[in-house]
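**Q** Pasting the sequence and the predicted coordinates here, then a few questions.
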Amino acid sequence: MSGQLRWEQVVQTAQSIAGVQESDGGIPWPEGHVDAWNHVECLMAMSVAGLTGPVRKGYDWLVRTQRADGSWPMKLVGGRAVEQGGESNHAAYVAVGVWHELLVTGDEDFAREMWPVVRSALDFVVELQTIRGEIVWERAADGRPARYALLTGCASIYQGLRSGVLLSEQLGDPQPDWELAADQLGHVLAAHPEAFADKSRFSMDWYYPILGGAVRGPAARARLAEEWDTFVEPGLGIRCVSDQPWVTGAESCELVLALDAVGDRDRALKLFADMQHLRHEDGSYWTGWQFVNDKWFPYERSAYTAAAVVLAADALTEHTAASGIFRDAGRYVTDRPTTDCGCSHAGSRA
């Protein structure tokens, strides 16, 4: 990758993820817990680098830890649940991972082995959709659905549903309910910001509807322009939150992917180069940099940050057959009404 990273450096970063994988296959946060979303993101990155053994070990972990309702515990330590609630976006991202693995490897036998896991996970997700279309963020341990939805989580779920539909078609087991759920969710993401809890100080709420594929075209360009100066720190990356002088590598690389997805390649390349100050000599990445105090914050190097770097590098170089997975997530976007659409404001059907 001219002027940025050589591919062997990208592989080194993926190997840093494999280096923290636990013996049971889980890939933890620096503080020690595993959640399904970040775990899957790390598997995708290792797959890009050809680390098939650790990847398949990680998918085995997902098979073993999935619950009967299709969800995963919110946090696991040593394979045991320490937070019992099941997050909808955690479950949905498994479909993105399996679709990505099929694109990278062409291994349809593996996809078929994982299909019952994906089907159960997305059925869990769809059960948490409201009549209007947003999907509430969790089902608590006692079975009660949450009372609100999160924009970032729903934007990721949108990609999960679209990936699940593609996988279902590839495997000859169509799931029209998922396609309908994705259509409804995509409309709400594009047209109904009031459907979601206000987390607008977080940069993820800004770019994730683009990253996940629900917003494209003029609406995406307008969205990027609206908060660009709020979150982007030239030469450093992007802020995690608007009111703190703190840039983070994962968010920066996710914005790279969002920019690439809408064809804004020059800014994607510039931002990817800007965040390389977070790279450690062993190929791992610091989670973030506090640019007023000039300190790493938090003082950790995280596998999920490394994963975002690898996926951004793949998108920019088109190294694997899955390099366009975030670009392709927006292929179903059509013009959506923003007023007088008649959407119901009724609560969850779960």
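**A** In hand now; what should we look at?

**Q** all contacts plus neighbour counts: C-alpha atoms, from now on.
**A** Noted.

**Q** where along the stretch 201-350 of the chain do the helices fall?
**A** In the stretch 201-350 of the chain, the segments counted as helices under DSSP state H, counting those that start in this stretch are 203-211, 217-231, 249-261, 265-274, 303-317, 325-328.

**Q** Select, out of these, the one closest to Val55.
**A** helix 303-317 (12.5 Å; CA to CA).

**Q** Give me the contacts around the closest one.
**A** Outside helix 303-317, the residues within contact range by CA atoms under 8 Å, 6 or more residues apart in numbering are 1, 10-11, 13-14, 16-17, 20, 27-30, 38-39, 41-42, 44-46, 48, 249-250, 253-254, 256-257, 260, 269, 272, 284-287, 320, 323-324.

**Q** In JSON lines: the helices of the stretch 201-350 of the chain, plus distance to Pro116 and mean neighbour count.
**A** Converted to JSON lines, the helices of the stretch 201-350 of the chain look like this (distance: least, CA to CA, whole Å; neighbours: other CA atoms under 10 Å):
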{"stretch": "helix 203-211", "distance to Pro116": "26", "mean neighbour count": "25"}
{"stretch": "helix 217-231", "distance to Pro116": "34", "mean neighbour count": "15"}
{"stretch": "helix 249-261", "distance to Pro116": "29", "mean neighbour count": "27"}
{"stretch": "helix 265-274", "distance to Pro116": "36", "mean neighbour count": "18"}
{"stretch": "helix 303-317", "distance to Pro116": "26", "mean neighbour count": "26"}
{"stretch": "helix 325-328", "distance to Pro116": "22", "mean neighbour count": "20"}
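
**Q** here comes the other one, which I'd like you to weigh against the first:
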Amino acid sequence: MTSAEPGAEPLALSGVLTAAEADDTARAIAGEQRADGAIPWFAGHHLDPWDHVEAAMALDTAGRHEQAAAAYDWLARHQNPDGSWYAAYAEGDATRPTDLGRESNFCAYPAVGVLHHYLATGDEAFRRRMWPVVHAAVEFTLGLQQEGGQLGWRRDPDGTPVTDALLTGSSSVYQSLRCALALADLAATPQPDWELALGRLGHAVRHHPERFLDKSRYSMDWYYPVLGGVLRGSAARARLAGGWDDFVIPDLGVRCVRTNPWVTGGESAELALALWTMGLERRAVEVLRSIGHLRAEGGLYWTGYVYADEAVWPAELTTWTAGSLLLAVAALTGDTATRAVFGGAGLPRGLEADCCA
């Protein structure tokens, strides 16, 4: 399928994307998708499960539902027996994984995409087909949860669990677990252990920064507890305000690393999405407008820009950068499915009590 399905609402946001530009971006993402459904970073590069899902969700926002479904079917066909996926596949080829590690947030994130696709399409057959995939992936992920609630970030190729936890990854898994619980409700198969795990994970992120590796120099560790839905209200606003001057470069975008003069499109779009979840829509739009300089001919976006050198770097047009921008625009312009999985108002909350010392 090469175009949006009939009835799809065009994406458009003043100063960010016209409807025609959004369509070009979606078409460009779809143009990188392989015939088997895999969506690599770009043609000839590897695929990782998290960014594959991000690009698939972007296709759904643009009405390209068959192509999005093909991306999820790729995941279903290539899931490992333990419920995981490898961290990277050569050019999206499941027969040639290039990183045999299995990362907790990579394996959990398909739950977000599956729920997003179901909400966008109402496709009950898809939901039923993908539920066992999501169930197995969550079980694998929770096998890496530590006593303090945080998620070990990876299982090594030899099967050894890595107990070190990443704040960004654990925050992403928090969102994934809520989406997985929503799918469990739809399947009428309660998962009380998942609810307990979600509560423990949220408690760790909110109250125990010492349980995570110190990656505070990265902007993702700054905004991901908000984007993942762990923090809301005054706590979320205080966190975003506290890092704003460190990471946001007016009219250019968001730094990937606090100390480096390098803004990146993916982090900028994700911050915009986090701002939207807090009702800070004006600021979200300002951030998205600031990365217009990363847009390339054809509709994709450069990964980043080193402003000290006035140079695009790396010279890569990545599907996930374009995908994150379309998702932010979709939330800001009222796309129901995108608002549901990122806003989280209707998602299960699990055990909310501060249950873990």
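**A** Here it is on my side, so go on. Since this is a predicted model, take the numbers as computed values, not measurements.

**Q** circling back: could you dump the helices of the stretch 201-350 of the first structure to JSON lines with distance to Tyr93 of the first structure?
**A** Formatted as JSON lines, these follow (distance: least, CA to CA, whole Å):
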{"stretch": "helix 203-211", "distance to Tyr93 of the first structure": "13"}
{"stretch": "helix 217-231", "distance to Tyr93 of the first structure": "22"}
{"stretch": "helix 249-261", "distance to Tyr93 of the first structure": "15"}
{"stretch": "helix 265-274", "distance to Tyr93 of the first structure": "23"}
{"stretch": "helix 303-317", "distance to Tyr93 of the first structure": "14"}
{"stretch": "helix 325-328", "distance to Tyr93 of the first structure": "13"}
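
**Q** Minimum distance to Leu76 of the first structure: which of those has it?
**A** Closest among the helices of the stretch 201-350 of the first structure, using CA to CA: helix 303-317, at 15.9 Å.

**Q** after superposition, how close is the closest one to the second structure?
**A** The superposed helix 303-317 of the first structure is, by mean CA distance after the TM-score superposition for the first structure, a mean 0.4 Å from where its aligned residues fall in the second structure.

**Q** Cys154 of the first structure: which of the helices of the stretch 201-350 of the first structure is closest?
**A** helix 203-211 (8.3 Å).

**Q** That closest one maps to which residues in the second structure?
**A** Aligned by TM-score structural alignment, helix 203-211 of the first structure falls on residues 219-227 of the second structure.

**Q** Please pick the buried ones from the contacts of helix 303-317 of the first structure.
**A** Buried members of these, scored by 16 or more other CA atoms under 10 Å, are 10-11, 13-14, 16-17, 20, 27-29, 38-39, 41-42, 44-46, 48, 249-250, 253-254, 256-257, 260, 269, 272, 284-287, 320, 323-324.

**Q** Please give me every residue in contact with the residue nearest the centre of the second structure.
**A** Geometric centre of the second structure, nearest residue: Glu54, 5.3 Å, by CA atoms, centre = their mean. Counting by CA under 8 Å, 6+ apart, Glu54 of the second structure touches 113, 320, 323-324.

**Q** likewise His90 of the first structure?
**A** Counting by CA under 8 Å, 6+ apart, His90 of the first structure touches 35-37, 71-72, 74.

**Q** Then Ala353 of the second structure?
**A** Counting by CA under 8 Å, 6+ apart, Ala353 of the second structure has contacts Gly199.

**Q** Please apply the same query to Glu101 of the first structure.
**A** Taking CA under 8 Å, 6+ apart, one finds 44, 47, 107, 111, 322 in contact with Glu101 of the first structure.

**Q** Just the closest of these to Gly143 of the first structure, please.
**A** Ala111 (29.5 Å).

**Q** Am I right that that closest one falls within a helix?
**A** Yes. Applying DSSP: H, G, I helix; E, B strand; the rest coil, one finds Ala111 of the first structure inside a helix.

**Q** What lines up with it in the second structure?
**A** Per TM-score structural alignment, Ala111 of the first structure is aligned with Arg127.

**Q** For its match, grab the count of nearby residues.
**A** 19 (other CA atoms under 10 Å).

**Q** Could you tell me how many residues sit around the closest residue in space to it that isn't next to it in sequence?
**A** Computed as CA to CA, 6 or more residues apart in numbering, the closest residue to Arg127 of the second structure that is not its neighbour in sequence is Tyr118, at 6.2 Å. Look at Tyr118 of the second structure: counted by other CA under 10 Å, it has 21 neighbours.

**Q** Give the equivalent position in the first structure for Tyr118 of the second structure.
**A** In the first structure, Tyr118 of the second structure lines up with Leu102, judged by TM-score structural alignment.

**Q** does its match count as helix, strand or coil?
**A** Following three-state DSSP, the label given to Leu102 of the first structure is helix.

**Q** Is it in contact with Glu113, as I believe?
**A** No. If you go by CA atoms under 8 Å, Leu102 of the first structure and Glu113 don't touch, sitting 11.5 Å apart.

**Q** Contacts only, for Pro337 of the first structure.
**A** Ala191.

**Q** now it: how far from Tyr208 of the first structure?
**A** Relative to Tyr208 of the first structure, Pro337 of the first structure is positioned 20 Å away (criterion: CA to CA, to the nearest Å).

**Q** swap in Gly283 of the first structure?
**A** 26 Å.

**Q** And Ala36 of the first structure, by the same measure?
**A** Distance of Ala36 of the first structure to Tyr208 of the first structure, computed by CA to CA: 18 Å.

**Q** Skipping its backbone neighbours, what lies nearest the aligned partner of Thr25 of the second structure in the first structure in space?
**A** Correspondence of Thr25 of the second structure to the first structure, assessed by TM-score structural alignment: Thr13. Among residues not flanking Thr13 of the first structure along the chain, Gly283 sits closest, at 4.4 Å (CA to CA, 6+ apart).

**Q** Tell me who's in contact with Asn302 of the first structure.
**A** In this structure residue 302 of the first structure is Ser, not Asn. Ser302 of the first structure touches 29-30, 284-287, counting by CA under 8 Å, 6+ apart.

**Q** any idea what it aligns with in the second structure?
**A** In the second structure, the residue paired with Ser302 of the first structure is Thr318, using TM-score structural alignment.

**Q** same check, this time on Ala312 of the first structure
**A** Residue correspondence to the second structure (TM-score structural alignment): Ala312 of the first structure is matched to Ala328.

**Q** Closest one of the contacts of Ser302 of the first structure to Thr65 of the first structure?
**A** Proximity of those to Thr65 of the first structure (CA to CA) peaks at Trp29, which lies at 16.8 Å.
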